[in-house]
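**Q** Model the following, please.
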Amino acid sequence: MHLSERIISMPSSPMRKLAPFADAAKQQGKKIYHLNIGQPDIATPENFMLAVKNFNEKVLAYSSSQGMPQLIDAIIKYYKKYDMHFEKDEVLITNGGSEALLFTLQAIGDYNDEIIIPEPFYPNYNGFANMAGIKVIPITTKAEFGFHLPEREVIEQKITNKTRAILLSNPGNPTGVVYTKEEIMLLADIAKKHDLFIIADEVYREFVYSDSGYTSFGNIKDIEDRVIMIDSVSKRFSACGARIGAILSKNKELIAQILKFCQSRLCCPTLEQIGATELFNVSDKYFEEVINEYRKRRDVVYKGLQEIPGIICQEPKGAFYVIAKLPIEDAEDFVKWLLTDFHLDNETIMLTPAKGFYATPNSGLDEVRIAYILNEDDLKQAMHILKVALDTYPKKK
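**A** This next block holds a predicted model:
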């Protein structure tokens, strides 16, 4: 039977690719510290659960294709705290940030058009672009420089008559980079000069650990008609399973066109929207406590990595990830080995090989992404296991 070129060329998830090796290790009785996937262990705010439990309608009906009005209102109120002022016809509720990204790419590009993305990047960007028939043009950033952007000339030389947008996450997944105000303004100027959209994936907005501040594309007035904000409740509220995201843009024509995609899938889940509405009403204290917790976890991991000879990484400033360059040749082989051949007192760790976060062939081969989503004690033990494993690994550089 014939299968489409679209599905054949669709990349597998690098975060889940090695799951069978982890399953086999667990069957052998090994304890695995999972640092491979961004699933927070922070408790989801109770008001989400209570809102769902208190739902007492007799019929679980369709909601609006645009999204439930009360959820849209809650999101608009949330953004006002950051001096971003959206109207009701500038917001669409989506099935997670994933659908928001897919709908956006389908709306702004035709087959064989191009988008520019700093790499390493969230690998599903590649998958969504593939589904939309759009080609990813990477801008390579380096661990040695904290994955900050290269010079303007390097970025502009990637732009062609098929370029439609610049896409980036800020704070960054998988790097933990927080782009400076100067970097944000540089991209804004490039987008304006070359008539491009900026797709701003800011789902980790709250998770910033430096004192140098955070600049959102949503606060740059003179490009507001070309900024498309991607949002999600998954990481901000530790509600990954709720699958509620959003697209926000001051470009009303764009939102009106993307609404047609929303209509084609009818609506997002009603109960999850009811719960998500209450998430946007949590207190600022919730965020303070969560950010302090992740900052402590970041410090544990970064300190542990700094104590291992041969590792190269800069301190991550946001999100809850870091990419580390290891003193090995092949990170994927190392991660498999950790699961199949290595243990320390019957414990091991699972990391994500970083090559799946690059579009440039043969990049990131000696790098791994670490998600610091475990408690401090577990992270300290995981860093100890990593140090011992690298000392033991037979294929070091």
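**Q** Going by C-alpha atoms from here, please, whenever you check contacts or count neighbours.
**A** OK.
**Q** buried sites along stretch 155-165?
**A** In terms of neighbour count (16 or more other CA atoms under 10 Å), stretch 155-165 has its buried residues at 155, 159, 163-165.
**Q** And for stretch 341-355?
**A** Within stretch 341-355, the residues scored as buried using 16+ other CA under 10 Å are 342-343, 347-355.
**Q** coming back round to it: reformat the buried residues of stretch 155-165 as a markdown table; add secondary structure and distance to residue 388.
**A** Formatted as a markdown table, the entries for the buried residues of stretch 155-165 read as follows, by DSSP: H, G, I helix; E, B strand; the rest coil; distance: CA to CA, whole Å:
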| residue | secondary structure | distance to residue 388 |
| --- | --- | --- |
| 155 | helix | 40 |
| 159 | coil | 45 |
| 163 | strand | 46 |
| 164 | strand | 47 |
| 165 | strand | 44 |
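**Q** One more, please, to line up against the first structure:
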Amino acid sequence: MLEISQRGQQMPMSPYRKLTPYADAAKQRGTGVYHLNIGQPDIETPPAMLAAVREAEIKVLEYSPSAGSGSYRQKLAAYYQRNHIPVQPEDILVTAGGSEAIFFAFMSCLNPEDEVVIPEPFYGAYISFAIATDVRIVPVVSTLDEGFALPPIEAFERVITPRTKAIMVCNPSNPTGYVYSEAELLQLLDLCRRHNLFFLSDEAYREYCYEGFATSALQLPGAEQHVVMVDTISKRYSACGARLGALVTKNPDVQAAALKFAQMRVSAPALAQLMGEAAAELPESYFEHTKAEYRARRDLMVRRLRAMPGVTCPTPGGAFYVMARLPVDDAGTFGRWLLEEFSYQGHTVMVSPAAGFYVTPGLGRDEVRLAYVLNLEKLDAALDCLEQGLAAYPGRLVQPIGDATPALEARP
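**A** Next up, the predicted model:
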């Protein structure tokens, strides 16, 4: 009997798509599904980006250079410079989405069996990239009760071994929405410099910071040899389907290695790069509108969640996700139950069970990640569904009077 690879067997299901078959079945039964499970914004893609493709006079759709077209790299560098990130076109390698940038970063900076230290919970796909590249993720736990703030730097020191090759953060964070301060990033960079480590910085949500601004790791003094930034236009411009990202570093050895991996796949999407050029020239007012919209959605979601009995959540400072602790026996079981057995006014809601954002066994069991990517009216209706679902769920937890230990409520 033929057997698939060990990588294929170990590769986990996406934590935000894992329940998709149950959502599809619910829709087939006629139940509407509010998707809070995935960061797919409903804000319109800027018309100028779509017009750039529609109006392009192309007779032959050719390969672009493996590092990306010269014109796009120049305009992307100018975008970074406007954001006070000291980047030149030669520091940029254009990728097929942020996912390819992460893959290239792992392949260029880490050997098989090397270790990358990441504060958890973290973007669930990092687990898949680690399996694909034979890299081991070493977690440093941050907690919901502390708002998912960066753990003490001593916690990172304790897990560094001779196999440690990199530290990685997502800033602002997917899935927590936490925004790492410049002081926190400087602590991490100092640790990387002292231990000769790469500092991998995923900055997909840089523009969406609701109290102040997110510091790029590339802005830190002494970042040149250590920092490898991965980026994407997906969330910034509501263009997830364009599949256009970038690996950005001033380390020439990393750039040279990443280029060889880029040559392996020949080139990034040419039409997407036209969209990227148009996006890089959008005025700052574009972000003023979208940030205001996401802030309003965040505020609505946090207010509604905190009003639900037994639900706990911090206020995220950026991105468009909330991590919430629910009064349930198991968030994965609850998420499936919502799709299989529950509806409210003809609808139900799809969530991302948070266990898929941890590698430490047992963590996230009663947590979910919720994406506030629906407009305010739909988001409010989705939270109505969640509130009613929590009240009706047979496996909800209750707090007995005089007992500090939650108990499982008996099934009706």
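**Q** TM value for the aligned chains?
**A** Superposed pair, TM-score by TM-score structural alignment, normalised by the length of the first structure: 0.98. Supporting alignment: 396 aligned residues with a CA RMSD of 1.0 Å.
**Q** coming back round to it: now for the buried residues of stretch 155-165 of the first structure, which pair is the farthest apart?
**A** Spatial extent of these (CA to CA) is set by the pair 155 and 164 at 13.8 Å.
**Q** And the strands in the second structure?
**A** Per DSSP state E, the second structure carries strands over the ranges 32-35, 92-95, 115-120, 136-141, 164-170, 198-202, 227-232, 245-248, 321-325, 347-350, 352-353, 367-371, 397-398, 407-408.
**Q** Relative to residue 16 of the second structure, which of those strands is closest?
**A** Using CA to CA, those put strand 352-353 closest to residue 16 of the second structure, at 4.9 Å.
**Q** so that closest one corresponds to what in the first structure?
**A** Matched against the first structure by TM-score structural alignment, strand 352-353 of the second structure falls on residues 352-353.
**Q** Leaving out chain neighbours, which residue sits closest to the residue nearest to the spatial centre of the first structure?
**A** Nearest residue to the geometric centre of the first structure (CA atoms, centre = their mean): residue 173, 4.4 Å. Ranked by CA to CA, 6 or more residues apart in numbering and with sequence neighbours excluded, the top spatial neighbour of residue 173 of the first structure is residue 122, at 5.7 Å.
**Q** OK, contacts around that neighbour?
**A** Taking CA atoms under 8 Å, 6 or more residues apart in numbering as the definition of contact, the neighbours of residue 122 of the first structure are 173-174, 357.
**Q** go on, residue 182 of the second structure?
**A** Contacts for residue 182 of the second structure were tallied using CA under 8 Å, 6+ apart; they are 215, 220.
**Q** Compute the distance between residue 58 of the second structure and residue 52 of the second structure, please.
**A** Going from residue 58 of the second structure to residue 52 of the second structure by CA to CA, to the nearest Å gives 11 Å.
**Q** ok, these two, which is more surrounded?
**A** Neighbour tally, residue 58 of the second structure and residue 52, criterion other CA atoms under 10 Å: the higher count belongs to residue 52, 19 against 9.
**Q** I figured residue 238 of the second structure hits residue 39, correct?
**A** No. Counting by CA atoms under 8 Å, residue 238 of the second structure stays clear of residue 39, with 9.7 Å between them.
**Q** what about the two, which has more around it?
**A** residue 39 (22 against 18).
**Q** Disregarding residues adjacent in the polypeptide, which is nearest to the more buried one?
**A** In space, not counting the residues next to it along the chain, residue 39 of the second structure is nearest to residue 371; the distance is 5.7 Å by CA to CA, 6+ apart.
**Q** what's the answer for residue 350 of the first structure, then?
**A** In space, residue 350 of the first structure is closest to residue 34, 5.1 Å off (CA to CA, 6+ apart).
**Q** Who are the contact partners of that neighbour?
**A** Remark: with contacts taken as CA under 8 Å, 6+ apart, residue 34 of the first structure is in contact with 349-351, 374.
**Q** Return the distance of it relative to residue 320 of the first structure.
**A** From residue 34 of the first structure across to residue 320 of the first structure, the span is 13 Å (CA to CA).
**Q** what residues are up against residue 56 of the second structure?
**A** In this structure, residue 56 of the second structure makes contact with no residue, judged by CA under 8 Å, 6+ apart.
**Q** can you tell me how far it sits from residue 33 of the second structure?
**A** Residue 56 of the second structure sits 37 Å away from residue 33 of the second structure when distances are taken as CA to CA.
**Q** Residue 279 of the second structure too?
**A** When CA to CA is applied, the distance between residue 279 of the second structure and residue 33 of the second structure equals 31 Å.
**Q** and those two? which has more neighbours close in?
**A** residue 279 (25 against 20).
**Q** Run a quick neighbour tally on residue 32 of the second structure.
**A** Residues contacting residue 32 of the second structure under the criterion other CA under 10 Å number 19.
**Q** For it, list the residues it contacts.
**A** Residue 32 of the second structure sits next to 26, 346-348 when contact means CA under 8 Å, 6+ apart.
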